[in-house]
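> The following comprises the amino acid sequence and a computationally predicted model.
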Amino acid sequence: MQPISTYFPSADTLVFGCMGLGGSWDASSTSAEQRQKDYQALDAALESGYRFFDHADIYTKGKAEQVFGDYLQHHAGLRDNLLLQSKCAIRFADEASVGRYDFSADYIRQSVEGSLRRLQTDYLDLLLLHRPDPLMQVDEVASVLQRLKEQGKVKHFGVSNFGWPQLQLLQSACLMPLVVNQLQMSLKQHQWLEQNVLTGMAEGASNFFSYGTLEYCQQHKVQVQSWGSLAQGLYSGSGELTSAADQATATLVQQLAASYQCSPEAIVLAFLMRHPAGIQPVIGTTSPQRIRACREAVGLQLTREHWYALYVAARGHALP
C-alpha cells in the first residue's frame, strides 16, 4: 500500500471533526442560532487552514452533514478545495430493533446516498466503516465498496475502530486499499501505548487495545486517525481534574505550552503526532478560539524527554 499522501497530496496534518455541528441528537431541526454558531466554527476552521473534514451519517441524526452541505452551497467553489470524509454502519435503536451495526450492501449504499444528499456533493473523498460489524460478510462489503468507487460516489475507503485482524480480513477481499483506520487515542486514553509497554506483564491484561494494530497500520501504510484527540479539553482548561494524575498532567501541559510558546491544545495534539505511526488527530471542538489554538500543533515537535514526561504524568506512575 501507499501512504495517504499518495492519494491525497493536499491532506492536512489535522482533521476538523464535525460531530458538534447541527445541534441536539434528536429529530428537531437545527435552529437559526445553532446554524450561525456552526458557520462561525467552520469559518474559523477554514481561516485557520483546515481542509480535511470528518463526518458520519449519525452525527446529530444527520443534521451535522446537512449544516455542512448548506455551508458549502453558500461558498461557491469551496468543495473542490476540501477533503470530505464520512462514516456509516451504526444504526440507532428503533421500534423494530436494538442499536446495531450494519455492513449489509443495501445499508452501506443507502447510507452513502444519504450523506451525499445532505452534504450536497457528488462524491466523498473517503468513506469509513464506523464500527466493526460481527456479521460482516467481507465479499459483500468489498463488492458494494467497489461499486461505489466505480460509480464515482466514493474515491477511497477506510475503517474506524478496527483491530488489525479485522482490517486484514476485509482488505483480503477488497481490490482497493483501505487507507485509514480511525481509533480512540489521546493523552488521557493512552491504552494504545500501554499495550506495548506492558507486553508480557500481568498488568498488561487490563490494557488491551487490539495488540499490533498500530504496527500493522505502519507496516501497510494505513493512516491512523485519532478521535477524542483533545480528551474533551481535560488538560487544556475545559475539563474537571478528578485525579492526581490528571492534575499533574494538566500542570505539565501548561508548563510545556509556556516553554514552546504555544497553546495547551497544541501540546496535547503534539503528543499524538510525535508517535512514529504518523497519527492524524481529528479535532472535535466547535469553539473558534480552540479551533485556532489547535493549529499551533502543526509543525510542533516535542522532545523525547517532554513526550515521556507527558506519558508518565498521564499514566500516574513510573514506567516499568
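Alright, I've got the coordinates. Source: prediction; values computed, not measured.
> drop to CA atoms for contacts and neighbour counts, all remaining ones
Will do.
> could you list every residue that touches Gln146?
Counting by Cα atoms under 8 Å, 6 or more residues apart in numbering, Gln146 touches Cys174, Leu175, Met176.
> Name the nearest of these relative to Tyr123.
Set against Tyr123, the nearest of the contacts of Gln146 by Cα to Cα is Met176 (16.9 Å).
> dropping in the other structure now:
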Amino acid sequence: MKKIKFGTTNEQVSAVVFGCMRLNKAKDPVEVIQTAYDHGITFIDHADIYGGGDCETIFADALAKTSIKREDLFIQSKCGIIPGKLFDFSKEHIIEAVEGSLKRLRVDYLDSLLLHRPDTWMDPFEVNEAFEALHQAGKVRYFGVSNQNPMQIEFLKKGVQQPLVANQLQFGLMHTGMIDQELQVNMKTPGSFDHDGGLLMYSRLHDMTIQAWSPYQYGFFEGVFIGNEKFPELNQALEEMAEKYGITPTGLASAWILSHPANFQVIAGTMTPSRIVEIAKASEVQLSKEDWYKLYLAAGNMLP
C-alpha cells in the first residue's frame, strides 16, 4: 500500500481510504473491514450523518470482532451537517458531534476531524474554540475541511489556530474541474470556468491533502462510469491500459488519481471485498505522464 504524508503533519497514512458511508449496506462489515486492513488500508473515513450515525456504530461492532487494534488505524470523522435543516459550525454542535462519534465508535479520540460542507454562518473564532477544546482534551489530533474553497479556508484561518491539513473533495476521471481550470487558463471554454477558486494549486501550495470522494461516479450521483456504455471511449482506454499495468479498470481509475503529484488520497466506499483488493493493489501503480493525459482526454476533456 502506497503511503503519503498527511498534510503538514509527520503522519504517513495509507493513500487509499476506507470510506464508511455505505457500511450500513454491507453484507458482512467484518469482512470488508478486515479485507481493507489486510491490504494496507488503515485510514478510515466516517461522518456523523452516515447512516444516521449507524455506520459508526456498525464499524465499532465489526471492529470488535477482529484482532485489529485501535492504534493501528487512522480514524477520521466529519461533522457540521444537520440533514435537511442546516449546516452548523457552532462550538456547541462541533463538540456535541465529536462526543457522539466517539461514543458510537467506542474510541477515546479521532485522528482527524473535518468540517463537512461549508456553513455560511461560520465564525472562525467560535470554530477555533471548539477545535482547541477538543485538541486540548485529547479527543481530536488533526483538523481539516470538506468541500471548501480557498477563500473559505482562508476565512477559517482568520480564527482557527490548528493547521487545516486536509480537504475532502469530489475528484476523479469524470470530475476533473480542478484540472480543467488549470489547463484552460485565459480561454473562453467551459473548462476554463473556475468553480473552486484554484483549489488544486491552493492545496499544493499549502500542503493540504486532498481526499477524493466518489472517484468512480459521474454527474451528481448519477452512477459509476466504469463499464458504463455511456462512456465507450473512456472505458476502452481503461480496459486497454489496465491490461498494460496489470490491474483492473477500477484500479486504474484509482491509480490515475494517486499518480498525480498533488498528494491525493482515494476514498474507496465499496462494500465489495474484491473491489477493495483491486483498489488497494492499484495504489502502488504509478502511471506515466503520457498515460495519465491519455486517460484525461479519453474522459472527454480537451487540451488547449
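Cool, the structure landed. Remember, predicted model here, so these are calculated numbers, not experimental data.
> before we move on, back to that, out of the contacts of Gln146 of the first structure, give me the one that has the most neighbours.
Cys174 (20 neighbours; other Cα atoms under 10 Å).
> which residues does the aligned residue in the second structure for Ile4 of the first structure contact?
In the second structure, the residue equivalent to Ile4 of the first structure is Phe6, according to TM-score structural alignment. Going by Cα under 8 Å, 6+ apart, Phe6 of the second structure touches Gln12, Val13, Val165, Ala166, Met208, Thr209.
> ok, now Glu126 of the second structure?
Ser90, Lys91, Gly159.
> Return the subset of those residues lying in helices.
Residues of the contacts of Glu126 of the second structure located in helices (DSSP state H): Lys91.
> Shared with the first structure, which of the contacts of Glu126 of the second structure?
With both residues aligned by TM-score structural alignment, their matches' Cα atoms under 8 Å, the contacts of these that the first structure also has are Ser90, Lys91.
> Among the contacts of Glu126 of the second structure, which one has the most neighbours?
That'd be Ser90 among the contacts of Glu126 of the second structure, by other Cα under 10 Å, with 21 neighbours.
> gap between it and Glu129 of the second structure?
The gap separating Ser90 of the second structure from Glu129 of the second structure is 9 Å, by Cα to Cα, to the nearest Å.
> for Met201 of the second structure, same thing?
The value you get for Met201 of the second structure to Glu129 of the second structure, if Cα to Cα is used, is 29 Å.
> Sketch out the helices for the stretch 1-150 of the first structure, chain order is fine.
4-7, 32-48, 63-73, 105-119, 138-150 (DSSP state H, counting those that start in this stretch).
> swap in the stretch 101-250 of the second structure?
Going by DSSP H, counting those that start in this stretch, the stretch 101-250 of the second structure shows helices at 124-136, 150-157, 177-183, 199-205, 232-245, 249-258.
> Quick check: which helices or strands does the very next helix or strand once past the last one pack against?
Toward the C-terminal end, the helix or strand that comes next after helix 249-258 of the second structure (DSSP states H and E) is strand 264-268. Based on contacts counted as 3 or more Cα pairs under 8 Å, 6 or more residues apart in numbering; DSSP states H and E, the elements that strand 264-268 of the second structure packs against are strand 16-19, strand 209-213, helix 249-258.
> Just name the most buried of those.
Ranked by mean neighbour count, those are led by strand 16-19 with a mean of 26 (mean count of other Cα atoms under 10 Å).
> Counting by contacts, list what that one packs against.
Short answer (3+ Cα pairs under 8 Å, 6+ apart): strand 16-19 of the second structure packs on strand 43-45, strand 264-268.
> What residues sit buried inside the next helix or strand after the longest one?
The helix or strand immediately downstream of strand 264-268 of the second structure is helix 273-282, counting by DSSP H and E. By neighbour count, and taking 16 or more other Cα atoms under 10 Å as the criterion, the buried residues in helix 273-282 of the second structure are Pro273, Arg275, Ile276, Val277, Glu278, Ile279, Ala280, Lys281, Ala282.
> Go through these and name the one nearest Gln184 of the second structure.
The closest of the buried residues of helix 273-282 of the second structure, once distances to Gln184 of the second structure are taken by Cα to Cα, is Ala282, at 29.3 Å.
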